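[1] Kindly return the folded structure for what I paste below:
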Amino acid sequence: MAQTKRAWKLQEFVAHGGNVNCLAMGHKTGRVMVTGGEDRKVNLWTAGKPNCIMTEQPNPGDFESLLSLAGHTTAVDSVRFGHNEEMVVAGSVSGALKIWNLEEAKILRTLTGHKSSVRSLDFHPYGDYAASGSTDSTIKLWDIRRKGCIYTYKGHSNPVNTLRFSPDGKWIATGGEDSLIKIWDLTAGKLLTDMRLHTAGVNVIEFHPNEMLLASGSSDKTVKFWDLETFQLICSTDQDASPVRSICFDSEGACLYSGVRDYLKVYGWEPTHCFDSVPIAWGEVADMSIAKNQLIGASFSKTNVSTFVIDLSRIQPHGGVPHQEGGPPLSSSHGRRSFLTERPPTQSSRQASVPKEDETEPVSLSPDQEDRESVADIHNPDDFREIFQPKHRIDRSPTRTQEPFLPPQDDGVFPEPEPVRQPAQVTKPSTNASKPRVKRELPTTNRTSQPAQPPPAVRPVVPEPTPIVRAPDPPAPVEPSVKPTPPAQRQTSVPGVNPNDFLNADAHRVGDSQRQMTEEMFFDEGSKSHDVMSKVLSKRVKDLQTVRVMWTSGNIKTAIDSALSMNDKAVTVDVLNILNAKSGLWNLDISASLLPHLKDLVSNKYEEYVMIACESLKIVLRNFGPVIKANLTAPPGIGVDLSREDRYRKCNGCYKQLMEIRTVVDKKCALAGSVGETFRQLQILMGALD
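    Coordinates of the predicted model:
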């Protein structure tokens, strides 16, 4: 029986501490997977192994996570691998995007601009751009190198559920909850066409790998095929029993795999034909990929993720028993043109135009940058290096042909489980496969030491990852028997500087025997210069604990007033961050209390404080702007109405504060980048008060 099995469950494991919200497979190797969840983490996995490769730095609680400034501060709602699996982008409920460089295991970019949750993501075929679709019904095109939004496409009337770049990188296809498919021209920045024949929300779209053909799956339970030369419908499948959640073309483009509830359907087109239907208990499949003549599907439910394997050699049209007798023959081409996928010599090419040294992102981060950036917590270093880190620096080139990162003893095929001992057979190969990998990774010593003397032509292309790896290490080498080098000895080689001028004269008379420091003495000396910062942070934690006690007891307004009375901007920002994540907590009382403090924060020198204050102002203007205007412009009532007078007083106070803030906003609209765009959005929202 095992020899005729066409599909089986590979594994099931707990992926997050909260519910899993999104999942994506790596489509180059088909063996890696990224998940995002309610716990605000982004985790990486290898198929067949229940151990996480990498996760964002953990954020244990609301207040602790705001203090750490590492990773997303709200639930992760969408994830996507880069085409070469060298990057991952994750979008959150707050509308922020974070892009991870997997080779260096650090956050490459943080991008803000969407007003609400990010539903869909994709990377440009050439890697320097990304696109995102949001529940705010907009699509944004991002320049990864310059950290900014290039263009915002507006046209959908409901959330954008899915988007994909065309293989030549000139178009973006988007599908929305409004049942529309739109094709956008990136060069012209305009809409090319609408395709309107779906009768429910479009959940997924994919471009054919070889032809100008687009497939779309919808909640109307059909898959439709579209000709991209005429933008006309070619054909549509019969209505299935459940919505279509995931589709992918065969690697040769011979057929389309469609994932519906507990079934895999295999379709041909022109005319529509179902080659095969494979029952498999994966529920609502989230994503599928093809690896070594096997299709890997993944689904999630609550905190768990499950993966499944379908043997493509045992299903039609590749093999097995035909699903329908007398079906049409398989055809690989239908006379349509192909996309020109050869990369043009543009400035977006990393290979064609290498950034100058002064344009390259610095490796050593300033203190302000370190607050905003975070490195990854790598749980399985051997697996991580095996899959994501290249063996040579030149391998990071996006135009270089790379083989899948698979162990030499692993042929990349998942074996069928035995009928009785399925869990043991699934987990055993992953355990055994990890042992020889340590021997394979022995040359990584040479690889990590290689950047000391890199070829001159390669150095500008790839920033050194060494400082990121060694950043936490300086205290480690200090042992009781180690004699630290005095500062005078380290600085004597600097011309024109006499270190003795900066040192206590008594220090030079101390003998070598007295210069030896124990580990405790070393930390005591080092902590003296950090006493002030330690006191500040200790006070901040104590203040936040006080606020938290009031907050959890249900006195939110009292907790906010208490935080404001502490006269500490950091505490105020921490409270605002929580309120921004839970916009339903705002009311006129809270708005009236916070607006005077928001006026100070929008003029603050710290960009993070400014952005959080602007987000709070957006919530106030969206939720209470119409209420404020209606109360101020309403005719006076007849008689005495205390509740109306109280509401009028609050609205009038909020209006005066907003007008004062408006003068600051108008001055800052000329700023460049995401900050300037945020102020311009505020200016538009404030215009509704006129």
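[2] From here on, just use CA atoms for contacts and neighbour counts.
    Fine.
[3] from memory Gln316 sits against Leu264, does it?
    No: applying C-alpha atoms under 8 Å as the test, Gln316 and Leu264 come out as separate, 11.5 Å apart.
[4] And the two? Which one has more around it.
    The residue with more neighbours, out of Gln316 and Leu264, is Leu264; 23 against 20, by other C-alpha atoms under 10 Å.
[5] what about the more buried one, distance to Arg680?
    As judged by C-alpha to C-alpha, to the nearest Å, Leu264 and Arg680 stand 47 Å apart.
[6] Now do the SS call for Lys539.
    What DSSP: H, G, I helix; E, B strand; the rest coil gives for Lys539 is helix.
[7] ah, wrong one, I meant Asn84
    Under three-state DSSP, Asn84 falls in the coil class.
[8] about what we covered before: which neighbours do Gln316 and Leu264 have in common?
    Here Gln316 and Leu264 have no joint contacts, going by C-alpha atoms under 8 Å, 6 or more residues apart in numbering.
[9] Now Leu192: which helix or strand?
    Using DSSP states H and E, Leu192 falls within strand 190-195.
[10] Beyond that strand, next helix or strand please.
    On the C-terminal side of strand 190-195, the closest following helix or strand by DSSP H and E is strand 202-207.
[11] Contacts for that following strand, please.
    Outside strand 202-207, the residues touching it (C-alpha under 8 Å, 6+ apart) are 161-164, 166-167, 173-181, 213-219, 244-249.
[12] List the buried residues of that strand.
    Buried residues in strand 202-207, counting neighbours by 16 or more other C-alpha atoms under 10 Å, are found at 202-207.
[13] now that strand: how far from the chain's centre is it?
    Taking C-alpha atoms, centre = their mean, to the nearest Å, one finds strand 202-207 lying 20 Å from the centre of the chain it belongs to.
[14] going on from that strand, what's the next piece of helix or strand?
    Scanning forward in sequence from strand 202-207 by DSSP H and E, the next helix or strand is strand 213-218.
[15] this one as well, want them side by side:
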Amino acid sequence: MATPVVTKTAWKLQEIVAHASNVSSLVLGKASGRLLATGGDDCRVNLWSINKPNCIMSLTGHTSPVESVRLNTPEELIVAGSQSGSIRVWDLEAAKILRTLMGHKANICSLDFHPYGEFVASGSQDTNIKLWDIRRKGCVFRYRGHSQAVRCLRFSPDGKWLASAADDHTVKLWDLTAGKMMSEFPGHTGPVNVVEFHPNEYLLASGSSDRTIRFWDLEKFQVVSCIEGEPGPVRSVLFNPDGCCLYSGCQDSLRVYGWEPERCFDVVLVNWGKVADLAICNDQLIGVAFSQSNVSSYVVDLTRVTRTGTVAQDPVQDSQPLAQLPPNPSAPLRRIYERPSTTCSKPQRVKRNSESERRSPSSEDDRDERESRAEIQNAEDYNEIFQPKNSISRTPPRISEPFPAPPEDDTATAKEAAKEAAKPGSAVDVQFPVPNLEVLARPPVVTSTPIPKAEPAIIPAARNEPIGLKASDFLPAVKIPQQAELVDEDAMSQIRKGHDTMCVVLTSRHKNLDTVRAVWTTGDIKTSVDSAVAINDLSVVVDLLNIVNQKASLWKLDLCTTVLPQIEKLLQSKYESYVQTGCTSLKLILQRFLPLITDIMAAPPSVGVDISREERLHKCRLCYKQLRSISGLVKSKSGLSGRHGSAFRELHLLMASLD
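    The predicted structure is shown next:
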């Protein structure tokens, strides 16, 4: 009788030299687990098929190292962000550049595609998060709240929320249609490197350099549990598609966790180093890691990962493989995401009919676009993966048979395998379905030569407010060309109205500033400020204070009596620049005049009549009364997060003597 071959639970699949210089980022396609994208210091983005040695396609155009890459769910589009802050979107099936997005002022640290709408989110070292419409609108909103680099972004499975993780030790949840932060999750004591939504329930996982994984309830907005004792910083986590467990890629192992209560189901030894991304396909977990110019891929057989583990001091003795558990072993403890039943088409090119919309062919932006290429390196693999057999269906090589395991050749893993008695399981019930491709219009079959591309628009990030975002924008929708044209006409009409209004506002502001400047030239600072206040235009007051704040010697006690009521208005403004100017002016007044005010008010009354002292005492009492009025506002805002929160906390400390 032949002896059966014992195979490994985890093994290294291959190692490739991915770039001519160091690899700086990589990502796996989550739908197939077979497509790999890498970004390098050579400013290129390269596409690979897992377990094949040759590069499929090389994307060029970036002029600085590629810091972040992301594939959309159907693996048709890829977005890459660079060290300089530029973002490029390529259409992989058409082999051409689709969009260039400019606006961030520092490295792009994180990217994600919206699961249904035609949007991309980007997080940067400049602390900003931007939401881009990759069809035509450019940057539709900027989310501000983090104080350090944004390391990870993830859209919720229903496409309504965006989660962000940053070096400031916080996780934030943003409502896309409202354009504001829903909740902040503090608790980590180190930079947060990764966040992931549960595929079904209102649950969020976050992994940090503090070596913990935290689970957050998105209904109650509170922590569910915390996994401690990770052997190193948590860089990569992934929920099982049916949501039964969470996988964490540690330095030398794969760890499998539950969270209610927190427990470790299994630990599989995998010497993959700093694993950068994980994906699941055919009951196999694929992990990829990079070191210098090399990229390595690894496989873990999930049919051999069991539910054996401990819950506090209560042992769990269920050796059934996780991959073989029923799809829904129990009723969910939280609300379930409601996903749309249809999918939207790929972003379409924007037709520019107006001559005024065309840019000069000699412009630097056009030259930059012409230098962006999608170079097919391996025509056979490219045609197999990206080219459809007909107009409505694609060949399915990316969801093929599992990777075969090599024969067992080391004693330690043989002992581990000997403990395994489970039979191979059925495929995991994937909860993120691949979009229905039958509703999409496909381009005709192309040869290995890249298709000549039209010149896409470079879209500046000029908008910081929502421009009519609706819930329907984040759901699949079928739009006919006539409707799109009407939308464009309406948008242009709104822009013209806004332009006319802005011209009137700026003309009025210029006239008011001329009036104040005429008084300023006389050298009477107090009268200049009085005239600015009398105009009753807060923007003029802000402009004047920004000048006065530059020279502390200009400040006098009688100037404070005029400025303090204006500062109270500035601190309550919805404009960030107004609040910042108000904080700067108030800090200057507190540092220079608060000790003087308190000393004069505490001094014993003088003997006889001293008019100058009485006037000074009157000004001090007036300032004191105004500062007391402002102190309540400062105290209420000292609990805010971010830069303004720290500024208000500092002011609150400076005003402590008022109490």
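[16] Contact partners for Gly187 of structure 2?
    For Gly187 of structure 2, the contacting residues are 169-170, by C-alpha under 8 Å, 6+ apart.
[17] which residue ranges form the helices in the stretch 551-690 of structure 1?
    Remark: helices assigned in the stretch 551-690 of structure 1 by DSSP state H, counting those that start in this stretch are 556-565, 569-581, 588-601, 607-633, 642-668, 673-686.
[18] try the stretch 51-200 of structure 1
    Using DSSP H, counting those that start in this stretch, the helices of the stretch 51-200 of structure 1 run over 62-68.
[19] sorry, back to before: with structure 2 overlaid, how far apart is the strand holding Leu192 of structure 1 on average?
    Strand 190-195 of structure 1, aligned to structure 2 and superposed, deviates on average by 0.5 Å (mean C-alpha distance after the TM-score superposition for structure 1).
[20] Can you name every helix or strand that that strand contacts?
    Applying 3 or more C-alpha pairs under 8 Å, 6 or more residues apart in numbering; DSSP states H and E, one finds that strand 190-195 of structure 1 contacts strand 181-185.
[21] looking at structure 2, where would I find the counterpart of the strand it packs on?
    Counting by TM-score structural alignment, strand 181-185 of structure 1 falls onto residues 171-175 of structure 2.
[22] re the thing from before, reformat the buried residues of strand 202-207 of structure 1 as CSV; add distance to Lys224 of structure 1.
    Formatted as CSV, these follow (distance: C-alpha to C-alpha, whole Å):
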residue, distance to Lys224 of structure 1
Val202, 10
Asn203, 12
Val204, 11
Ile205, 10
Glu206, 11
Phe207, 12
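[23] Which of those sits closest to Ala563 of structure 1?
    Using C-alpha to C-alpha, the shortest approach to Ala563 of structure 1 within the buried residues of strand 202-207 of structure 1 belongs to Asn203, at 43.7 Å.
[24] That closest one corresponds to which position in structure 2?
    Asn203 of structure 1 maps onto Asn193 in structure 2, with residues paired by TM-score structural alignment.
[25] gap between its match and Val150 of structure 2?
    Between Asn193 of structure 2 and Val150 of structure 2 the computed distance is 9 Å (C-alpha to C-alpha).
[26] which neighbours do the two share?
    Here Asn193 of structure 2 and Val150 share the contacting residues 165-167, scored by C-alpha under 8 Å, 6+ apart.
[27] which residues sit in contact with Gly201 of structure 1?
    By C-alpha under 8 Å, 6+ apart, the residues touching Gly201 of structure 1 are 175-180, 218-220.
[28] residues in contact with Asn43 of structure 1?
    15, 34-36, 52-56.
[29] Go through those and single out the one with the most neighbours.
    That'd be Gly36 among the contacts of Asn43 of structure 1, by other C-alpha under 10 Å, with 28 neighbours.
[30] Find the helix or strand that the aligned residue in structure 2 for that one is a member of.
    Using TM-score structural alignment, the partner of Gly36 of structure 1 in structure 2 is Gly39. Assessed by DSSP H and E, Gly39 of structure 2 sits inside strand 35-40.
[31] next one: that strand to chain centre, how far?
    Chain-centre distance of strand 35-40 of structure 2: 19 Å, with C-alpha atoms, centre = their mean.
[32] repeat for stretch 339-356 of structure 2
    In terms of C-alpha atoms, centre = their mean, the gap separating the centre of stretch 339-356 of structure 2 from the centre of its chain is 23 Å.
[33] Identify each buried residue in it, please.
    Residues of stretch 339-356 of structure 2 classed as buried: 343-347 (neighbour count, 16+ other C-alpha under 10 Å).
[34] Also stretch 645-658 of structure 1?
    By neighbour count with 16+ other C-alpha under 10 Å, stretch 645-658 of structure 1 contains the buried residues 647-648, 650-655, 657-658.
[35] residues in structure 2 aligned with that stretch?
    Per TM-score structural alignment, stretch 645-658 of structure 1 has no counterpart in structure 2.
[36] Disregarding flanking residues, what is the spatial nearest neighbour of the counterpart of Ser277 of structure 1 in structure 2?
    When structure 2 is aligned by TM-score structural alignment, Ser277 of structure 1 is paired with Val267. In space, and not counting its chain neighbours, Val267 of structure 2 is closest to Arg255: 4.6 Å by C-alpha to C-alpha, 6 or more residues apart in numbering.
[37] Same question for Cys623 of structure 2.
    Counting by C-alpha to C-alpha, 6+ apart, the residue nearest Cys623 of structure 2 is Thr561, at 5.6 Å.
[38] Next, that neighbour: secondary structure please.
    Put simply, Thr561 of structure 2 is helix when judged by three-state DSSP.
[39] so who does it touch?
    Going by C-alpha under 8 Å, 6+ apart, Thr561 of structure 2 touches 619, 622-623.
[40] One more: Ser374 of structure 1?
    Contacts for Ser374 of structure 1 (C-alpha under 8 Å, 6+ apart) come out as 57, 70-71, 106-107.
[41] Please tabulate these in a markdown table and include neighbour count and distance to Gly133 of structure 1 as additional columns.
    What follows is the contacts of Ser374 of structure 1, written out as a markdown table (neighbours: other C-alpha atoms under 10 Å; distance: C-alpha to C-alpha, whole Å):
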| residue | neighbour count | distance to Gly133 of structure 1 |
| --- | --- | --- |
| Gln57 | 20 | 26 |
| Ala70 | 20 | 24 |
| Gly71 | 25 | 20 |
| Lys106 | 19 | 24 |
| Ile107 | 22 | 21 |
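[42] Closest to Val413 of structure 1 out of those?
    Using C-alpha to C-alpha, the contacts of Ser374 of structure 1 come closest to Val413 of structure 1 at Lys106, 30.5 Å.
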